[in-house]
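Asker: Predicted model, plus sequence, below.
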Amino acid sequence: MSFLNNEEIKINCPSCEAKRANDKQNCEYCKLRWASEKKENCPKCHQKWNVHYQFCPTCDLPPWSSGNDKIDQIIKESQLKFDNKSVIGLLEWILYEEFENINSIAKGGFGSISKAIWRSGSAHFDEEKRKFIRSGPKPVALKKLSESSDANYDIIQEIQSVILFRCNVFIAKIYGISRDPVTGDYILVFYYYENGTLYNRITQEEKMSFTLLQHDLKELATGLEILHERGYVHRDLHSGNILCAPALYITDFGNCKKVAEIT
């Protein structure tokens, strides 16, 4: 049929959303991209890279090390699965020197919580410029894990659990991991939830409406459902481990375990 010509058939390219004609080869940007997407390894260092964004954790980020091979591996594996649709951005190793205005919020057997300003801020991938862009200074919560300098099994388990659920709704969002240069203790760097914990909300408000309580319970149930569907149990859920912003977010995965590991 004569009316089916390239000028008249215009659809969006499934990869870059640019308008193209009926032949996908007309999208020059994606023609190059498809050629490289077939490669699972970075053409520079030949290690695995993020195929979708053509991003290599080794070549495209400044050199870094957590001081622990297992933690390095956890971070890099997360970066290989990085999805720009995530509101939290790239998980990364963050130098302690990046934090300023550090103020203590709480202390406990687990360690301590502080509020700080992260000078550079989180990284999101600019698909047009093909590079990571920093958000700029932003408040963060620093959870320092006490006696974690040796990164024992329990510490690794908590880090793995937090990262596993980092992009899920109603689970506290983690930006990355850092380390106290004095004590050597590892630090989990979280989004700062300015409304505090559910415990604060309950104790500070004289009266809570039934509608608000119903809404809170629904969010908690959704967050727990995510854990349970993946075969995990929190094992330490209470109002002090639930953050408000104003939605509810489950945090503190120090005791979180797979159901199969619980005896």
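Answerer: Cool, got the structure.

Asker: CA only for contacts and neighbour counts going forward, please
Answerer: Noted.

Asker: So Phe131 sits against Ala123, correct?
Answerer: Let me fix one detail, which is that residue 131 is Lys and not Phe. No - counting by C-alpha atoms under 8 Å, Lys131 stays clear of Ala123, with 9.6 Å between them.

Asker: more crowded one of the two?
Answerer: More crowded of Lys131 and Ala123, by other C-alpha atoms under 10 Å: Ala123, with 19 against 13.

Asker: Spatially nearest residue to that one, not counting backbone neighbours?
Answerer: Counting by C-alpha to C-alpha, 6 or more residues apart in numbering, Ala123 lies nearest to Arg134, which is 4.6 Å off, once chain neighbours are set aside.

Asker: Second structure for comparison follows:
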Amino acid sequence: MGKENFPVVHGFRLMNEIGGGGFSVVYRAVNFEEKITAACKVVSLTRETTPGERESLEKEIKVQSGLKHPNVLEFMHGLIVSADDDNKEEGFYPAVYMVLELAGGGDLFDKIEPEKGVETDVAHHYFRQLALGLEYLHQNGVCHRDLKPENILLSSAGVLKISDFGLCGVFALVGPNGKRRTRLLSERCGSYPYMAPELIGTEPYEAEPIDIWGIGVILYALLSGNTPWEKADRTSSEYTRYLAGEIFNLEPWCHFERDALGLITGMLTPDPAERMTMQDIFHHPWILRENELTQRGAVCVAEALTQNLRSTGALDIATPPSLAPLARTDRDGDQIMLTAMAYSQFTQTLMLFSQTAAGQRYTPGWTRFYANVPPSELQDLVLTALKARGVKHKILAESGTGSAVRQRIRIGGYDTRRLMYRGLIEFEAFDAPSVGVRGGTFCVMTREKGNPISWRQIWKNLIISPSVEPVVLRKPERA
């Protein structure tokens, strides 16, 4: 989407793009009168949009608008502008507009080191929140059906939020007599590494067990920094070894604590009738264990969450080298953005605010770096690295104005689990005279689609490539 004529959605004006891509783009949305910042998901509507696609979007709005829980991303407002002739005279871009709570902490899994994961206390802290959110969904008859890392977000206070209800299904309703009526689901949907075996089949399935399988894969990913297999069927050698019990002597399975392993395998039981229930999960010893981290506050959680990334030096690359903090700006509502919603002890500890020539920029991901060469030169070096690794790419038109002009490359492909990824690499001018950097570049890699852990691996491969590594700025080592 380019510079479109967007409507004001219940007092919220759409500002800059902060995520998504293709037919679904997420914008920062500001209600200046109420001094509230949110996110607005914009899903394009065209004459080619099918009735089924339209119905799915309307279902997403209806379901999510009725959900209110600390661990579920809140739906605030919705608006539909049709693509028919009656709306052309208003000139608004035809789309479904969904104003959502802003997840100021970004993706949970963006902060996780590939192939390492997080420490047990961090995994426990966030998995328990995930389980509480899922329990609430199931109590309200909603099956998510697409639980995966890219749909697990963090608020600016560091609270886990389940997001994206585009594939959800309603499996239970409460009748006039107060009796709960349930039904089987039949639609095949989701992403293969997170899909339960019964979803890959053809028979109708019970709703709750497939979500429990999904959070089982997520717990594995939290503790290991990867997914256990490409697909839960016998075409996957890893899954076949899992069924045969041959995988438990291999990494990372052999390093899991006994209770953690028991919980993971209980949720990843192939037979849905034998799989753990939510009640089983909340009574499991690993869940019931004491966790001091949860009591120590947001700063301690943020530090523990990123401990493995810090130990690998990723933080020294993602943050600027010994720069004096810049003043916050209020251009286009940025002051509201920084203070009211995203600027918190948690996000400060995560260093989600980067310095650029245009001022302080909110960058909720750590897939970023600074270089000591100009944007055009860095773009050429990055293109060399992408070509060397066979990454598909396309140079896009520049965006922004003045000191905030950004050169852009879109990249895409498939990760090691054969999941599609897509995203932007942006290059913006950057100067730091205090440390001898003039004519440098701030580079941000923004994921639009795909696994956040895989996207971090792509970032890692780029910054260690022979063409890019020599120009990457790192925080000086302390004497």
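Answerer: Done, it's in. From a predicted model like this one, the values you see are computed outputs, not experimental measurements.

Asker: hang on, the earlier thing: the residue nearest to Ala123 of structure 1 and Ser120 of structure 1, how far apart?
Answerer: Distance of Arg134 of structure 1 to Ser120 of structure 1, given as C-alpha to C-alpha, to the nearest Å: 6 Å.

Asker: In terms of secondary structure, what does the helix ranked longest in structure 2 contact?
Answerer: Within structure 2, and with DSSP state H defining each element, the longest helix by residue count is helix 120-139. Helix 120-139 of structure 2 sits against strand 160-162, helix 207-224, helix 285-288, helix 292-295, helix 298-305, with contacts defined as 3 or more C-alpha pairs under 8 Å, 6 or more residues apart in numbering; DSSP states H and E.

Asker: now the ones you listed in a markdown table, with distance to Arg406 of structure 2 and mean neighbour count?
Answerer: Conversion of these to a markdown table gives the following (distance: least, C-alpha to C-alpha, whole Å; neighbours: other C-alpha atoms under 10 Å):
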| stretch | distance to Arg406 of structure 2 | mean neighbour count |
| --- | --- | --- |
| strand 160-162 | 31 | 25 |
| helix 207-224 | 34 | 25 |
| helix 285-288 | 46 | 16 |
| helix 292-295 | 40 | 13 |
| helix 298-305 | 30 | 19 |
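
Asker: Give the aligned range of stretch 230-237 of structure 1 in structure 2.
Answerer: Using TM-score structural alignment, the residues of structure 2 aligned to stretch 230-237 of structure 1 are 140-147.

Asker: which other residues reach that stretch?
Answerer: Applying C-alpha atoms under 8 Å, 6 or more residues apart in numbering, the set of residues contacting stretch 140-147 of structure 2 from outside is 63, 137, 165, 167-173, 182, 189-191, 194, 207-208, 210-211, 214-215.

Asker: roughly how far apart are Ile250 of structure 1 and Ile94 of structure 1?
Answerer: Taken as C-alpha to C-alpha, the span from Ile250 of structure 1 to Ile94 of structure 1 is 23 Å.

Asker: all strands for structure 1, in order.
Answerer: For structure 1, applying DSSP state E gives strands covering 11-12, 19-20, 92-93, 99-108, 111-118, 123-126, 131-134, 138-145, 174-179, 186-191, 232-233, 242-244, 248-250, 257-258.

Asker: Please tabulate the ones you listed in CSV, including the columns distance to Ser78 of structure 1.
Answerer: Output for the strands of structure 1, formatted as CSV (distance: least, C-alpha to C-alpha, whole Å):
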stretch, distance to Ser78 of structure 1
strand 11-12, 30
strand 19-20, 32
strand 92-93, 9
strand 99-108, 23
strand 111-118, 21
strand 123-126, 14
strand 131-134, 16
strand 138-145, 20
strand 174-179, 10
strand 186-191, 15
strand 232-233, 19
strand 242-244, 24
strand 248-250, 20
strand 257-258, 19
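
Asker: Quick one: closest of the ones you listed to Gly223 of structure 1.
Answerer: strand 248-250 (6.9 Å; C-alpha to C-alpha).

Asker: Which elements pack onto the closest one?
Answerer: Secondary-structure packing of strand 248-250 of structure 1 (3+ C-alpha pairs under 8 Å, 6+ apart): helix 210-229, strand 242-244.

Asker: Of all those, which one is nearest Phe99 of structure 1?
Answerer: Of all these, strand 242-244 sits nearest to Phe99 of structure 1, with 21.8 Å by C-alpha to C-alpha.

Asker: Return the mean post-superposition distance for that closest one against structure 2.
Answerer: Once fitted to structure 2, strand 242-244 of structure 1 is off its aligned match by 1.0 Å on average (mean C-alpha distance after the TM-score superposition for structure 1).

Asker: Which residues outside that strand are in contact with it?
Answerer: 172, 193-199, 248-251.

Asker: now do 10 Å
Answerer: The contact list for strand 242-244 of structure 1 (C-alpha atoms under 10 Å, 6 or more residues apart in numbering) reads 170-172, 192-201, 216, 220, 248-252.

Asker: Which of those are buried? Put it as a ChimeraX command.
Answerer: Buried residues among the contacts of strand 242-244 of structure 1 (16 or more other C-alpha atoms under 10 Å), as a ChimeraX selection:
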select :170,171,172,192,193,196,197,198,201,216,220,248,249,250,251,252
